[in-house]
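Student: Using only what follows, build the 3D model:
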Amino acid sequence: MGDDERSTAGQDGVLSDEAVAEALAFVRRRVLGDYGVDEFGFDPDLTDHVFLPMLRPLYRSWFRVEATGLHHVPSESGALIVANHSGTLPWDALMTTVALRDHHAVGRYLRMLGADLVFQLPMVGTLARKTGQTLACNPDAERLLGGGDLVGVWPEGFKGIGKPFSDRYKLQRFGRGGFVAAAMRTGSPIVPCSIVGAEEIYPKLADVQPLARLLGLPYFPVTPFFPHLGPLGTVPLPTKWYIEFGEPIDTTSYSRGAEHDPMLIFNLSDQVRETIQQTLYRLLAQRRSVFFG
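Tutor: Below you'll find the model as predicted:
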């Protein structure tokens, strides 16, 4: 049972004794330093008791996420979760994290690979480290996979998350396929993940590149509500989300050194990309409404 299944409030909306006791225990652990952090800076205690509780209301009530195919994600061994990226801000990655921690049979953490920019931003970089994220580089990915962790990658990068609304659900190029090589070196399965609903939360109509360069950002989006409404324009639209984890792609059948074959890497990367794209088309064909599913 995931942490979200536990009751934290009584019928009158007052925190239960259990929730109060848990909060006090958390504070005590922080004061006494009675918690662990791994070599990447990941703090499971902070993630479970502060970070994920902030995301759950969005997952449950705002986006009303439905996650399927979680049985395709291994319960113990390492695996690479590869997903489409969209939405102007990376809410898709955060909602995928909640899905795996709260609804997977054993409640798995997702260790996401982030762009350099994420770790250069004040406070954001520190929070990213503490919640299990690390740089998008093969050595870190391989160490995590080799240690039995779930690693999440969004190969479209900023090209995917910042694409215009007119290109919604059209997958961008997957880069050089470094994620495939990392999976092959560690013998980890690749699990395609398809996300529908994130494309519409901030419909990007334009990109003010001069301002983006001035701020050191990959893009400066203009949506129907931002920047015209100021901070209010950053509230995502309450679209209905679907996250589907597909059948894992085995990487153990390849011979040693196969990860150095650029054509093989390209073909396997393209297979993952095509699997996600076709799943997106299927999910979109089943969807009747952007907001009601």
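Student: from here on, contacts and neighbour counts on C-alpha atoms
Tutor: Will do.
Student: What segments of the stretch 51-200 of the chain are helices?
Tutor: Using DSSP state H, counting those that start in this stretch, the helices of the stretch 51-200 of the chain run over residues 52-57, 91-103, 116-120, 124-130, 138-146, 157-161, 178-186.
Student: Nearest the middle, which residue of this structure would you pick?
Tutor: What sits nearest the mean C-alpha location of the chain, by CA atoms, centre = their mean, is residue 93, with 2.0 Å.
Student: please give me the structure for this one as well, since I'd like to look at both together:
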Amino acid sequence: MADAKVIPFDEDSRTRRGGGAGRPPRGRAAAGVRKKQVAGGGDEGAGSAQQPQLPLAAVPDDPGAASADPAAGIPAQARGVRPEDGPRPETAEAARSGSVGDALGGIADRMLGGPWERKVASGLSFLRRRVTGEYEVDEFGYDAELTDQVLMSVLRPLFDGYFRVEVKGIENIPAEGGALVVSNHSGTLPLDGLMTQVAVHDHHPAGRHLRLLAADLVFMVPLINELARKLGHTLACAEDAQSLLERGEVVGVMPEGFKGLGKPFADRYKLQRFGRGGFVATALKTGVPIIPCSVVGAEEIYPMVGNSRTMARVLGFPYFPLTPTFPWLGPLGLVPLPTKWTIQFGTPIPTDGYPPEAAEDPMLVFNLTDQVRETIQHTLYELLVQRRSVFF
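Tutor: All right, here's what the predicted structure looks like:
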């Protein structure tokens, strides 16, 4: 290795400018600096009695080759680095790229499963829009951004991990245009509607959203009202349903209503009356296909063994369920049983072949309503025969 010339801090700038290269250092820098021998010459500054101070930089004889690392001239022991210590694994990439931030970023990327900077920026941008009100909702109160980024994330662990829902026939929902999904209703609490909504959102190739028609009671309960609107639910009336279908939305309806939701456990998987077929008339007016949907597994999450009509009257509820755990265990009794679910979307029943005035034909409406009901009931029996266990 060529001899290096140690240059004090004050002299470095003068040397780079080419002025005073042979002049001795001045001030405190001269006191502790000992220079190397120069081309057969003597030891300059040999008369200095003080010990040399730690140099700030050691540069090679070639003045054009300056070190890019300011700590290159500091001995390893002075920097607290032992010779036997190798580069730490998490900073090995930083040693190659010259940036510890790059290595930390790579670790964070692997932990978060993607570019963490973009995720953090996206989250902060989402919070800013919520605080400043820079987001959009439609005339029914549906908030697509909140549903996609927050509400679906809350429901997804129930769907994937707790109920382990198996989805079949999702391809029967069209990729575009309006469609009416008609499903059975059960389970004491309307979790089946929410799970069907997640099934359409997460499993449909086009990522479609299911807009559920809900009963009046849903929009009378504080907080539930707001969340239902944000999720895209709207009042179960013909006007709202027709408006959504004409806009090309996928609309979900459960014609059994509270009769199906609050039926006794002994009547599980026996469909109740489908009303007067108003959903069929709406489908005929808009010409959208009717897609029968069968849900198995929801009947057993809250086995309803009784109904306290007195409590239902006091609270203004259509029924007050008595289950093996509720109300005996208090809030713990509200935890649903972890049953295994299957949601199957059947073959669409087309309505675009009928004229618009067909919606006023009571016999046609009755026949189509009965066809949808029988299709769902038959599919429920098939799925129950195929099911190995309630929980597996």
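Student: Alignment lookup: the residue nearest to the centre of the first structure to the second structure.
Tutor: With TM-score structural alignment defining the correspondence, residue 93 of the first structure maps onto residue 193 in the second structure.
Student: quick one: residue 31 of the second structure from residue 201 of the second structure, how far?
Tutor: Look at residue 31 of the second structure and residue 201 of the second structure: by CA to CA, to the nearest Å, they are 77 Å apart.
Student: do the same with residue 229 of the second structure
Tutor: 17 Å.
Student: higher neighbour count, these two?
Tutor: A side-by-side neighbour count of residue 229 of the second structure and residue 201, using other CA atoms under 10 Å, places residue 229 first with 23 against 17.
Student: and the more buried one, what pairs with it in the first structure?
Tutor: By TM-score structural alignment, residue 229 of the second structure lines up with residue 129.
Student: Excluding chain neighbours, what is closest to its match?
Tutor: residue 41 (5.3 Å; CA to CA, 6 or more residues apart in numbering).
Student: my guess is that neighbour contacts residue 127, does it?
Tutor: No - Residue 41 of the first structure lies out of contact with residue 127 (CA atoms under 8 Å); the separation is 9.6 Å.
Student: Which stretch of the first structure is stretch 334-353 of the second structure matched to in the alignment?
Tutor: So stretch 334-353 of the second structure sits over residues 234-253 in the first structure, by TM-score structural alignment.
Student: again with stretch 154-167 of the second structure
Tutor: Mapped onto the first structure using TM-score structural alignment, stretch 154-167 of the second structure covers residues 54-67.
Student: try stretch 269-276 of the second structure
Tutor: Residues 169-176 of the first structure are where stretch 269-276 of the second structure lands when matched by TM-score structural alignment.
Student: next one: stretch 307-320 of the second structure
Tutor: Going by TM-score structural alignment: stretch 307-320 of the second structure matches residues 207-220.
Student: Return the residue of the first structure aligned against residue 214 of the second structure.
Tutor: By TM-score structural alignment, residue 214 of the second structure lines up with residue 114.
Student: how far away is that match from residue 216 of the first structure?
Tutor: The value you get for residue 114 of the first structure to residue 216 of the first structure, if CA to CA is used, is 17 Å.
Student: who has more neighbours, those two?
Tutor: Each of residue 114 of the first structure and residue 216 has its neighbours counted (other CA under 10 Å); residue 114 has more, 20 against 11.
Student: if I pick the more buried one, what's in contact with it?
Tutor: 133, 134, 135, 136, 153 (CA atoms under 8 Å, 6 or more residues apart in numbering).
Student: cool, and residue 66 of the first structure?
Tutor: Per CA under 8 Å, 6+ apart, neighbours of residue 66 of the first structure: 241, 242, 243.
Student: try it again with 10 Å
Tutor: 59, 60, 99, 196, 240, 241, 242, 243, 244 (CA atoms under 10 Å, 6 or more residues apart in numbering).
Student: quick one, what contacts the last one?
Tutor: If I follow you right, that is residue 244 of the first structure. 66-70, 72, 83, 96, 192-196, 276, 279-280, 283.
Student: Now with 8 Å, please.
Tutor: Residue 244 of the first structure sits next to 67, 68, 69, 70, 193, 194, 195 when contact means CA under 8 Å, 6+ apart.
Student: tell me the two of those that are most distant?
Tutor: 70 and 195 (13.3 Å; CA to CA).
Student: Please say which of those two ends up with more neighbours.
Tutor: residue 195 (26 against 19).
Student: List just the nearest of the contacts of residue 114 of the first structure to residue 106 of the first structure.
Tutor: residue 133 (19.9 Å).
Student: count of residues packed around the residue nearest to the closest one when sequence neighbours are not counted?
Tutor: Spatial nearest neighbour of residue 133 of the first structure, excluding adjacent residues (CA to CA, 6+ apart): residue 112 at 4.8 Å. Using other CA under 10 Å, residue 112 of the first structure is surrounded by 25 other residues.
Student: ok, residue 112 of the first structure to residue 280 of the first structure distance?
Tutor: 21 Å.
Student: Centre of the chain to stretch 279-294 of the second structure, how far?
Tutor: When C-alpha coordinates are averaged (CA atoms, centre = their mean, to the nearest Å), stretch 279-294 of the second structure and its chain have centres 31 Å apart.
Student: can you tell me which of the helices of the stretch 51-200 of the first structure comes nearest to residue 221 of the first structure?
Tutor: Per CA to CA, nearest to residue 221 of the first structure of the helices of the stretch 51-200 of the first structure: helix 157-161, 10.7 Å.
Student: Mind reading off the mean deviation between that closest one and the second structure?
Tutor: Taken over the aligned residues, the distance from helix 157-161 of the first structure to the second structure averages 0.3 Å (mean CA distance after the TM-score superposition for the first structure).
Student: Trace residue 285 of the first structure over to the second structure, please.
Tutor: Residue 285 of the first structure maps onto residue 385 in the second structure when the alignment is built from TM-score structural alignment.
Student: List the buried residues in the helix or strand where its match lies.
Tutor: Taking DSSP states H and E as the criterion, residue 385 of the second structure maps to helix 362-386. Of all the residues in helix 362-386 of the second structure, those buried under the rule 16 or more other CA atoms under 10 Å are 364-366, 368-369, 372-373, 375-377, 379-380, 383.
Student: ditto for stretch 114-131 of the first structure
Tutor: 114, 118, 119, 125, 127, 128, 129, 130, 131.
Student: Just among the contacts of residue 66 of the first structure, which is most surrounded?
Tutor: residue 196 (28 neighbours).
Student: Perfect, I'm done here.
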